[in-house]
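**Student:** Here you go, sequence then predicted model.
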Amino acid sequence: MSVEHLDVLIIGAGLSGVGAAYHLMKHCPSKRFAILEGRAALGGTWDLFRYPGIRSDSDMFTLGYNFKPWTNPLAIADGPSIRRYIEETAQENGIQEKIRFEHKVLSADWSTEQATWTLQVQRGDETEPVSIRCQHLLMCTGYYRYEAGYTPEFKGREQFQGTFIHPQLWPENFDYSGKQVVVIGSGATAVTLVPAMADKAKHVTMLQRSPTYVVSLPEGDSISAFLRRFLPETWVYRLARTRNVAMQMGFFNLSRVWPSLVRKVLLRLAKRELGADFDMRHFSPSYNPWDERVCAVPNGDLFNVLREGKASVVTEHIDGFTATGIRLKSGQELPADVIISATGLELQLFGGMSVAVDGVPFDAAQSMGYRGIMLRDLPNAAVVLGYTNASWTLKADLSSEYFCRLINHMDATGMRQCTPRDAARAVKTAPFLDLASGYIQRAAGKIPSQGDRAPWKLYQNYLFDLALLRYGKVADGYLQFSSPQVVKPTENAAAV
C-alpha cells in the first residue's frame, strides 16, 4: 500500500493552525502540505468552547492575525465572532481546502535514516489508521486536552441531585433559567460565566478558593472607531495593534518592577467598580500581579452584576457536595440547582499523540525549549504556543514565520534535517512557564523546561522575539544541520 508523502504537515486547524498555513503558503509557496484536524470543524478552542459568554481575554487587535485586520467594532470579542474570523481567514486564502477533518494523529516517529516523519492517523470511524509521511511537522494543537478539562475530586459529588457541568463540555441548549447556580473557580472562565448567566439565573454565586486580580477594560475601541472615519482599515489595525502591544508589555513589566504599586492600582480600580461597601477580600489576592494571569472583564460586567445583587462571591474552601448544593469548611451550605466546575484545563502537549525519534519515545519533560518554538533533540518539528502575558497569536504568528525561514534556509543549503542541540549540557534549566497558576503547576512533570540564556530562554517579550525570530540569524550554532542519504519510501507524490 502506498504511503502519501508531503513536505509539511500542520496538526490542528485552530487559530494557530490556520495562521501557520497562511504563512507557509506565503513564504514557502512550493511546499506541499495539509492540515490534519481531529475534530469535524475548524476553530480549535473557539469551536470547542460553547459556554455562555465565551469570549477572548485579550483584545482582538493583538489576538487577530498580523496579516488580517480585525474589523469588528468589539475589541474584546465573543467566541462566535472569533470563530467566524478564523473561518473567513481560511476561506479567503484557500486554506479550507487543505484541511482534512476527522484526522486524529495517534503517533509521529522520526526516522534519521530517511529524514522523514511517519504519522499514524485515525480517519473518522475507520478501523485501521493510515500512514502519512512528511519532512517537517508543525504542531498547532495548543497546550490542553480537548477531551476533558480538569475537575478535582469533590467529596460527595455523587450525592448532588442537580446538574454538574465542566464548561469545556457544555451541554447544547442547556436551560438554566430561574436556577440557583454556583460557579467554582475565579479564573477567566469563571469571571466570564458569572455575568453571562446572571440575567437568566435566579442567582449566581462565584465560589473561589482564593481571589484573582480582575480589571475592567472597554469592550469597544473608541480610538479605532474614530480613526476609521479617516484612515484605511489596515492602518487603523496596525496602529491599534502597536498601541496595545506597548500597553500589554508596559503593564507586565511594570508589574514585575513595582508589584506593590500595580497591586494598589488594581485594587483601587476594582473598589471603584464595586462600591465602598463591598468586601474587598474577595478581590485581594495574596500574590503579586502576573504571578498568575490578570483577568479582564469587558465594561466591568462582572462588577456590575455583583453590585446589582444578581451575583455574589464567596471565598472559602469546599468540604463536600450535598444533595442540594455545596457544604463549605465553615459549615455554611450554598444551595445549587446547577454547579459549574470552572476549575481549569488539563495541560497536554502534541495534542495527545505519542512522539518518537528512531523508535525511541520522546519525553518532552526531559527536553528544553529552543526559541520557545522547537525542542532540544527533536528534529524538524515545531510546537506553536502563544504568550501567557500577552495575546496568543502574537507569538504564534512569529513562530510560524520563523519555521518558514528555517525551511527555506534548509532548502538553500541542501540540508534535510535540523535539530536543536545543547551538546555540552551547560545551560541551567528553569520552569518553561513562569506562572503559579494551578493548571501549570499540575503539569510540571509533563512539559519541557527553559534555559537561563538565549536561545533556550523563554523571554515572553514580543519586541525581543520579533527581532530574534523575524530578523535573527537562523544558523546560530545551536541548530545542528545534516543531510542524511535519501532512502526513498513508497509514496504518493500527488500534491494536496
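**Tutor:** The structure has been received and is ready for your questions. Worth saying up front: this structure is predicted, and the values here are computed from it rather than measured.
**Student:** Please count neighbours and contacts with C-alpha atoms only from this point.
**Tutor:** OK.
**Student:** What are the boundaries of the helices in the stretch 251-400 of the chain?
**Tutor:** Using DSSP state H, counting those that start in this stretch, the helices found in the stretch 251-400 of the chain span residues 259-274, 301-307, 392-413.
**Student:** for comparison:
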Amino acid sequence: MKNTATDFDVMIVGAGISGIGMAAHMKEKTPDHGFVIVERRENLGGTWDLFRYPGIRSDSDMHTLGFDFEPWKHEKSIADGPAILDYLDDIVDERDIRKHIRFGHKVIAADWRESEARWHVTLETSEGERKHLTANWLYLGSGYYDYDEAYDPGFDFGEFEGTVIHPQFWPRDLDYTGKNVVVIGSGATAVTIVPSMSDKAAKVTMLQRTPTWMFSRPAKDAMANFLRKILPEKVAYRITRWKNITLQDIGFKRARTKPQKMGEALHKRIRKSLGEDCDLAPFTPPYNPWDQRLCLVPDDDLFKALKSGKADIVTGHIKAFEKGGVRLTDDQFIPADIVVTATGLKLAVAGKIALSKEGQPIDLSKHFYYKGCMFSNVPNLAVVFGYLNASWTLRADINSDYVCRVLNTSRKRGVDVTEPILTAQAEAAIEEDDIFDFSSGYIQRGKAIMPRNAVAYPWRLNQEYVSDRKRMKDDPVDDGVLEFRRHGANARGADEQLEAAE
C-alpha cells in the first residue's frame, strides 16, 4: 500500500444506477477529481443485471427512473430489464466511464484514518484475492438489499418434489412450458412474474397472504412520445419528467389525505379491466393505498392473464407443501410443479461493508441521516437510499449533485475532511421520527439496522422529492452543520491535487 498519495479522490461502490449516476455527475461537475467504481459483479447494472426472472421490468416510469441528464428515448416508458441495461451501457460508453470500473471487486471493509484523511478499503476480487486501496471519499451506491441472501420466510417444503425458486436467483435454463406454477407473494415481483409466465405455463397461481393495491397504466406514455416528435429530445424529456414527478407527488399526497377516494379510484380502474362484476376482494388490502408501495400493472397484463384463465389469484395461508402442490389452511389444494417464492428481499445497509473509524466499528443504526445523503459524525461518506414513494433515481441524482458541490467546496478551500457534526447536546434535543412510514414486510424487518431519522431537516431521510430537490440545490453547502477541515500529513493539498489531475 502506498503511504504518501491517496489512490483515489472518490471511490464509488456499485456500478448500478446510483454508482453510474454519480460517475456521470462527477465527469460533468467535478472533472478535477479522480474516481473509481468498484463493482462486485462482472457486469454493470446492479439490480438490472442480477434479476433475470421472466418479465423483469421497472415498476415506475423511465422518465423518472432515468437520470436528469440523459433522456429516455425508448417508446415504452415502462421498460424491461434489457432496455434499462442498454440505457446504462450507453451512458457509460458515451461518457467514457467504463475505463473507471473495476469489475469483480467486492468491498469487504473500510476504515477511516483521520491522520491521513482517507478511507483504507479492503476488497476481495472474484478470484479470491484480497486488495487494499485508499480513497478520500466513499460514495456508496450499493443499493438497499442483500445480494447474497433473499428473505427466507421459513417455509418447510416437506413432501414437495417440484422445483423451488426465489426470483433473486432465477436459473437461466428453467423450462416451465405446460407446468403448474404457484407464485407466493403479491408485491411488484409477483405481479410481474405471473403474467409473464402465463404464456407458456399450464396455469400460474398468485398465492397471496394479503392483497396489494394495484393500478394499471399504459406501458407507453402517449404524451412523451408526442412531445418527442415536435420538440428537441432533452426538452421533451424535461417536460415529461416534470409531468410525471408532479402526478406522482399529487397521487401520493391524495392517498395519504383521502385514502378512501384513492381506493375507490384504484378499484374503478380494476373493474374497467376485469369487468363491473369482478370480485374485488383479491385487490382490497387491509391497509390504505400507499401505506405500502402500489403495484404497477402495465398494459393490464396481469388482468388479461386472469381473464384468459391462464392465471388466477388465491388469498390464503399455507398449511403445508405436499407432493404435487400446496395445501392451504382452509384445505384448498393448489397443484404445483414449480413454486416461486416472491416473498421479498432482505434489507441491507451500506452494502454490508464493515465500516470503522480508527479501527472502531461504525454502527450506522446509531447515527442520524444528514440530508438523506450523509451520516452524523461520519466523515467523507455519502450513500444513496432511494424514495419509497417515487423513483429511486430521483434521490440518486440530487445526492450526486450535492456531493459534487461538497467536493468542489472542499477543493476550493483546500480542505480534505467534510463531516456533518452532531454534538451530544444537540442530539439529545432531536425529536426522532419513524425512518419509514410504510408497512411493507421488508421495510419493517429491516428497521433495526437502519440509521436514525429526525422529524426536522437536516437530520432526516425525507420522502418528499420536490422539497428535497430544492433544499439540496439551493441551501448553502456550508450550513453551519457540515464541518470543513484539513487533517493529515499524507493528504495532498489542493494545488498538488490540481497538478496531478492536469
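**Tutor:** Right, received. Where do you want to start? All values reported here derive from a predicted model rather than from experimental measurement.
**Student:** TM-score for these two?
**Tutor:** After superposition, the two chains reach a TM-score (TM-score structural alignment, normalised by the length of the first structure) of 0.96; 492 aligned residues with a CA RMSD of 1.7 Å.
**Student:** I'd like the helices of the stretch 251-400 of the first structure as JSON lines, with distance to Arg327 of the first structure and mean neighbour count appended.
**Tutor:** Converted to JSON lines, the helices of the stretch 251-400 of the first structure look like this (distance: least, CA to CA, whole Å; neighbours: other CA atoms under 10 Å):
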{"stretch": "helix 259-274", "distance to Arg327 of the first structure": "27", "mean neighbour count": "16"}
{"stretch": "helix 301-307", "distance to Arg327 of the first structure": "22", "mean neighbour count": "20"}
{"stretch": "helix 392-413", "distance to Arg327 of the first structure": "38", "mean neighbour count": "21"}
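**Student:** closest one to Cys140 of the first structure among those helices?
**Tutor:** Smallest distance to Cys140 of the first structure across these (CA to CA): 8.8 Å, for helix 392-413.
**Student:** check the fit of the closest one onto the second structure and give the mean distance.
**Tutor:** Compared with the second structure after fitting, helix 392-413 of the first structure has a mean deviation of 0.8 Å; criterion: mean CA distance after the TM-score superposition for the first structure.
**Student:** for Leu24 of the first structure, helix, strand, or coil?
**Tutor:** What DSSP: H, G, I helix; E, B strand; the rest coil gives for Leu24 of the first structure is helix.
**Student:** how deep is it tucked in, by neighbour count?
**Tutor:** For Leu24 of the first structure, the neighbour count with other CA atoms under 10 Å is 23.
**Student:** My guess is it contacts Tyr402. True?
**Tutor:** No - using CA atoms under 8 Å, Leu24 of the first structure is not in contact with Tyr402, being 10.3 Å away.
**Student:** Strands of the stretch 151-300 of the second structure, residue ranges please.
**Tutor:** Applying DSSP state E, counting those that start in this stretch to the stretch 151-300 of the second structure gives strands spanning 163-165, 180-184, 203-208, 214-217, 295-298.
**Student:** Name the nearest residue to Leu296 of the second structure, sequence neighbours excluded.
**Tutor:** Phe215 (5.4 Å; CA to CA, 6 or more residues apart in numbering).
**Student:** Please report the distance of the one you found from Cys295 of the second structure.
**Tutor:** Distance from Phe215 of the second structure to Cys295 of the second structure, counting by CA to CA, to the nearest Å: 6 Å.
**Student:** more crowded one of those two?
**Tutor:** More crowded of Phe215 of the second structure and Cys295, by other CA under 10 Å: Cys295, with 21 against 18.
**Student:** tell me the contacts of the more buried one?
**Tutor:** Asp59, Gly187, Ala188, Val191, Thr212, Trp213, Met214, Phe215 (CA atoms under 8 Å, 6 or more residues apart in numbering).
**Student:** Identify those among these that sit within helices.
**Tutor:** Here DSSP state H is the test, and those give Ala188, Val191 as lying in helices.
**Student:** who touches the equivalent of Leu74 of the first structure over in the second structure in this structure?
**Tutor:** Correspondence of Leu74 of the first structure to the second structure, assessed by TM-score structural alignment: Lys76. Contact partners of Lys76 of the second structure, counting by CA under 8 Å, 6+ apart, are Ala219, Lys220, Asp221.
**Student:** and in the first structure, which of these remain?
**Tutor:** Using both residues aligned by TM-score structural alignment, their matches' CA atoms under 8 Å, the first structure keeps these contacts from the contacts of Lys76 of the second structure: Ala219, Lys220, Asp221.
**Student:** Name the nearest of those residues relative to Asp299 of the second structure.
**Tutor:** Nearest to Asp299 of the second structure out of these is Ala219 (CA to CA; 5.7 Å).
**Student:** List buried residues within the kept ones among the contacts of Lys76 of the second structure.
**Tutor:** When those are checked for burial by 16 or more other CA atoms under 10 Å, the buried set is Ala219, Lys220, Asp221.
**Student:** Report the angle between the longest strand along the second structure and helix 392-413.
**Tutor:** Taking DSSP state E as the assignment, the strand of the second structure that covers the most residues is strand 130-140. If you take axes from the mean of the first three to the mean of the last three CA atoms, to 10 degrees, strand 130-140 of the second structure sits at 100 degrees to helix 392-413.
**Student:** Any idea how far stretch 12-28 of the first structure is from the middle of the chain?
**Tutor:** Stretch 12-28 of the first structure has its C-alpha centroid displaced from the chain centroid by 16 Å (CA atoms, centre = their mean, to the nearest Å).
**Student:** check contacts around the aligned partner of Leu388 of the second structure in the first structure.
**Tutor:** Structural alignment (TM-score structural alignment) places Leu388 of the second structure against Thr388 in the first structure. By CA under 8 Å, 6+ apart, Thr388 of the first structure lies in contact with Arg293, Leu433, Gln460.
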